[in-house]
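1. based on what follows, work out the 3D shape:
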Amino acid sequence: MQRMDVDLDVPAFLNSEKQNVPSNLQHYYVDFEDLYDRKLWHQLTQKVLEYLNEPESGPYQISLFQKFVVDWESKINKLSLVYIGLTTARKFTELQDSVNFLSEIITKVDTPETKDAYVYAVMEAAYFKLLMGQTEETKKAIDECEKILDQFDSVETVIYASFYRVSAEYFKAEADYAQYYKGALLYLACIDINKQLTKKEREDRAFDLAIAALLGNTIYNFGELLMHPILDSWTGTEHEWLRTLLFAFNAGDIGKFESLAGHFSELPVLQQNLDSLSRKICLMSLIEAVFKRSGDNRSIPFSDIAAETRLPNDEVEHLVMKALSLNLIRGSIDQVDQTVNVTWVQPRVLDRDQIDGMRKRLDIWNRDVNKIATFVQQEGGEVFAQ
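-> Model prediction:
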């Protein structure tokens, strides 16, 4: 990609281009010339942004930037400049041309006052590098931008969305399921999924998150994903059974897991990791068994755990030790009495069924407290009177 000369005859370009674009876009060029002549830079920026959102403007965006926008780019809000530049960069057929184009934008926003726009441009350039397989360069960009963002109290949501999206794609390429899961959920929190993602993109994102949740070796609670509307994109699709599988894992439902295992042949990545999935569902079954118990009833016999997890009794201790090492629970093992004394269970994002279960336990606790209060009033009146 060659840099275009910025000494331009803007009116001549706009008039010429107006004849080339589809008729429904021609009015934009009339507005461009009028606003440019009147030096109404903010209104002109908004009109360009509106134009870029027109599907038919794609083939004309590169020339518009190189022969028009460059003439007054110093007047553009830097975040808008990056957005315009990014939209244009996506129209190049060669990825390296996109990187080169965005590199020029980066130099224009690399100032102390516009570090937010700098992060936006660097992360988007990093994404093109990732598509070219330049993972080391992508990671450097992520690390640099993370340090910059840590210095801000807040920035525009679009910048966080860019950072988390590109970071997630990097971790996906590296098969780091846990980091992908975290980054992808943070990205979804920054956007309106129904407006900013197509149906296919929602389905693909939901699928990637499901695989990451199932295979992430530090992910033992799916509540945040299960309550996310992104999973609604699976309704009526071939992957709808995956949603049921996620709920089964989150509830530690080994029976449901086994009933769905027949689908694993449809997804080789799950079939290849069947052993680790089996170990994970046992751990989640243990967590759920602890979570469902009241705080004063967490001395659990090995036999109860064996029944919940469907493991032989002699494998229970190893399972509990694994849960302790992963910091899923805290407590101690009594090898003599064959019990586990649990003092803490990992905090969880609860789905609706788990919330309802907690509500029922709170109702029971409330009734017990009321019984004690009534007993004290009836039997201890004389003591309190004295």
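
2. CA only for contacts and neighbour counts going forward, please
-> Will do.

3. same for the host helix or strand of Lys115, what does it pack against?
-> Secondary structure from DSSP states H and E places Lys115 in helix 115-131. Secondary-structure packing of helix 115-131 (3 or more C-alpha pairs under 8 Å, 6 or more residues apart in numbering; DSSP states H and E): helix 78-89, helix 95-109, helix 135-150, helix 157-173.

4. that helix vs helix 95-109, what angle?
-> Direction vectors for helix 115-131 and helix 95-109, defined by axes from the mean of the first three to the mean of the last three C-alpha atoms, to 10 degrees, enclose an angle of 170 degrees.

5. another sequence for comparison is provided below:
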Amino acid sequence: MKDPIGFLRRQQEADTGDAAERWQRMETFYNRRLWHQLTVELLEFTLIPCFPSGDNLLQLYENFISDFEHRINPLSLVEIILRVVRQMNDAQMALSLLEKTWEKVNRERQVGSQQQRAFTLGLAALLGDGIYNFGELLMHPILESLRNTENQWLIDTLYAFNSGNVETFFSLKTNWGSQSDLANNEQRLKEKLQLLCLMEMVFTRPANHRQMTFQEISHQAKVPVDEVEMLVMKALSAGLVKGSIDEVDHKVHMTWVQPRVMDLQQVSFMKQRLEAWCADVKNISILVEDHAHEVLG
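-> From the prediction side, this is the model:
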């Protein structure tokens, strides 16, 4: 059972100064059912420096906001939820929360469209801190509403992220650069895309040939050579890949990459890999048969 007041008081005890005062104000607004004042406080509070990291926003939503979200102005609720999903590591959970919020907003306002809903989902996926599985979203039928429209660029951008294509992303800057949420987070998006690029480089290589030089990664991910090691370390710490770094020879050896839902192009590539593997197995089988008599004597 939720205990909003208990949650607020625990936060008051843990924080000091302005943060503690804000928690106290929110408790007062909540007890007096001053929903507008509480919403304004939340919109300001969720932007202060302590919230962008960790799962602070997610904890705030689950333990407090979800108790009275039906009282929040629909547009303000969407704005808050977009901030929350950026801290969700599970793409499916993030999409479910966005869909639930969108349905609530539509019920209350009786407005909206499939395109608006798809656009919101796409932006949230790009900005979500723990969302790296774009293939799952690209398979969602709701995105079809954006095809062949003025917002087609968003689908193209999602595909660029899914394949870790840095060049394509920046070729679309005239489109996404006009969206304040994306433009204001350009560096953050670039860093996320570079991680996805590294994942794609590992994915597209055979399991027995996953050694890459710093120079190769630098060229593909569009990152300076002296920053490659940090990029790889971020990917390792986030659990996106597994492997080791050879600082002396400036190489990395990858042994695993986080599974993802593949788009059609990636499936086609995997098919080619399997066909090549089958051909190798057949050749080895023939070789063994041809030389079996030498082994058996």
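
6. so what number do they get for TM-score?
-> These two chains, once laid on top of each other, score a TM-score of 0.68 by TM-score structural alignment, normalised by the length of structure 2; 230 aligned residues with a C-alpha RMSD of 3.3 Å.

7. distance to Ile211 of structure 1 and mean neighbour count added to the helices and strands packed on helix 115-131 of structure 1, as a markdown table?
-> As requested, these are arranged in a markdown table below (distance: least, C-alpha to C-alpha, whole Å; neighbours: other C-alpha atoms under 10 Å):
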| stretch | distance to Ile211 of structure 1 | mean neighbour count |
| --- | --- | --- |
| helix 78-89 | 30 | 21 |
| helix 95-109 | 28 | 19 |
| helix 135-150 | 22 | 16 |
| helix 157-173 | 11 | 21 |
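
8. now render the ones you listed as a markdown table, adding distance to Leu209 of structure 1.
-> Listed next are those as a markdown table, based on distance: least, C-alpha to C-alpha, whole Å:
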| stretch | distance to Leu209 of structure 1 |
| --- | --- |
| helix 78-89 | 26 |
| helix 95-109 | 27 |
| helix 135-150 | 20 |
| helix 157-173 | 10 |
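
9. ranges for the strands of structure 1?
-> Under the criterion DSSP state E, structure 1 carries strands at the ranges 299-301, 329-334, 339-345.

10. between those strands, which one is closest to Leu52 of structure 1.
-> Shortest distance between Leu52 of structure 1 and those, using C-alpha to C-alpha, is found for strand 339-345: 51.1 Å.

11. centre-most residue in structure 2?
-> Centre of structure 2 computed as the mean C-alpha position; nearest residue by C-alpha atoms, centre = their mean is Ile131, 1.9 Å away.

12. on that earlier part again, wait, which of the helices and strands packed on helix 115-131 of structure 1 is closest to Leu246 of structure 1?
-> In this view, those are compared for proximity to Leu246 of structure 1 by C-alpha to C-alpha, and helix 157-173 is the closest at 19.3 Å.

13. ok, residues contacting the closest one?
-> Counting by C-alpha atoms under 8 Å, 6 or more residues apart in numbering, the neighbours of helix 157-173 of structure 1 from elsewhere in the structure are 116-117, 119-120, 123-124, 126-127, 130, 135, 138-139, 142, 145, 177, 179-184, 186-188, 190-191.

14. just the buried subset of these, please.
-> 116-117, 119-120, 123-124, 126-127, 130, 135, 138-139, 142, 145, 177, 179-184, 186-188, 190 (16 or more other C-alpha atoms under 10 Å).

15. quick one: closest of the strands of structure 1 to Asp34 of structure 1.
-> Going through the strands of structure 1 one by one, with C-alpha to C-alpha as the measure, strand 339-345 comes closest at 65.7 Å.

16. comparing that closest one with structure 2, how large is the average distance?
-> The superposed strand 339-345 of structure 1 is, by mean C-alpha distance after the TM-score superposition for structure 1, a mean 0.8 Å from where its aligned residues fall in structure 2.

17. for that strand, buried residues please.
-> Of all the residues in strand 339-345 of structure 1, those buried under the rule 16+ other C-alpha under 10 Å are Thr339, Val340, Asn341, Val342, Val345.

18. again, but for stretch 162-171 of structure 2
-> By neighbour count with 16+ other C-alpha under 10 Å, stretch 162-171 of structure 2 contains the buried residues Asn162, Ser163, Gly164, Asn165, Val166, Phe169, Phe170.

19. out of these, which one sits closest to Asp290 of structure 2?
-> Minimum distance to Asp290 of structure 2 across these is 42.2 Å, recorded for Ser163 (C-alpha to C-alpha).

20. what's the counterpart of Val261 of structure 2 in structure 1?
-> By TM-score structural alignment, Val261 of structure 2 lines up with Val349 in structure 1.

21. check Ala276 of structure 2 too.
-> Using TM-score structural alignment, the partner of Ala276 of structure 2 in structure 1 is Ile364.

22. that match and Met358 of structure 1, how far apart?
-> Here Ile364 of structure 1 is placed at a distance of 10 Å from Met358 of structure 1 (C-alpha to C-alpha, to the nearest Å).

23. which of these two has more residues huddled nearby?
-> Met358 (17 against 13; other C-alpha atoms under 10 Å).

24. grab the nearest non-local neighbour of that one.
-> Lys292 (7.9 Å; C-alpha to C-alpha, 6 or more residues apart in numbering).

25. number of residues surrounding the counterpart of Lys292 of structure 1 in structure 2?
-> When structure 2 is aligned by TM-score structural alignment, Lys292 of structure 1 is paired with Thr204. Using other C-alpha under 10 Å, Thr204 of structure 2 has 14 other residues around it.

26. swap in Ala221 of structure 2?
-> 24.

27. how close does it sit to Leu137 of structure 2?
-> Using C-alpha to C-alpha, one gets 23 Å for the distance from Ala221 of structure 2 to Leu137 of structure 2.
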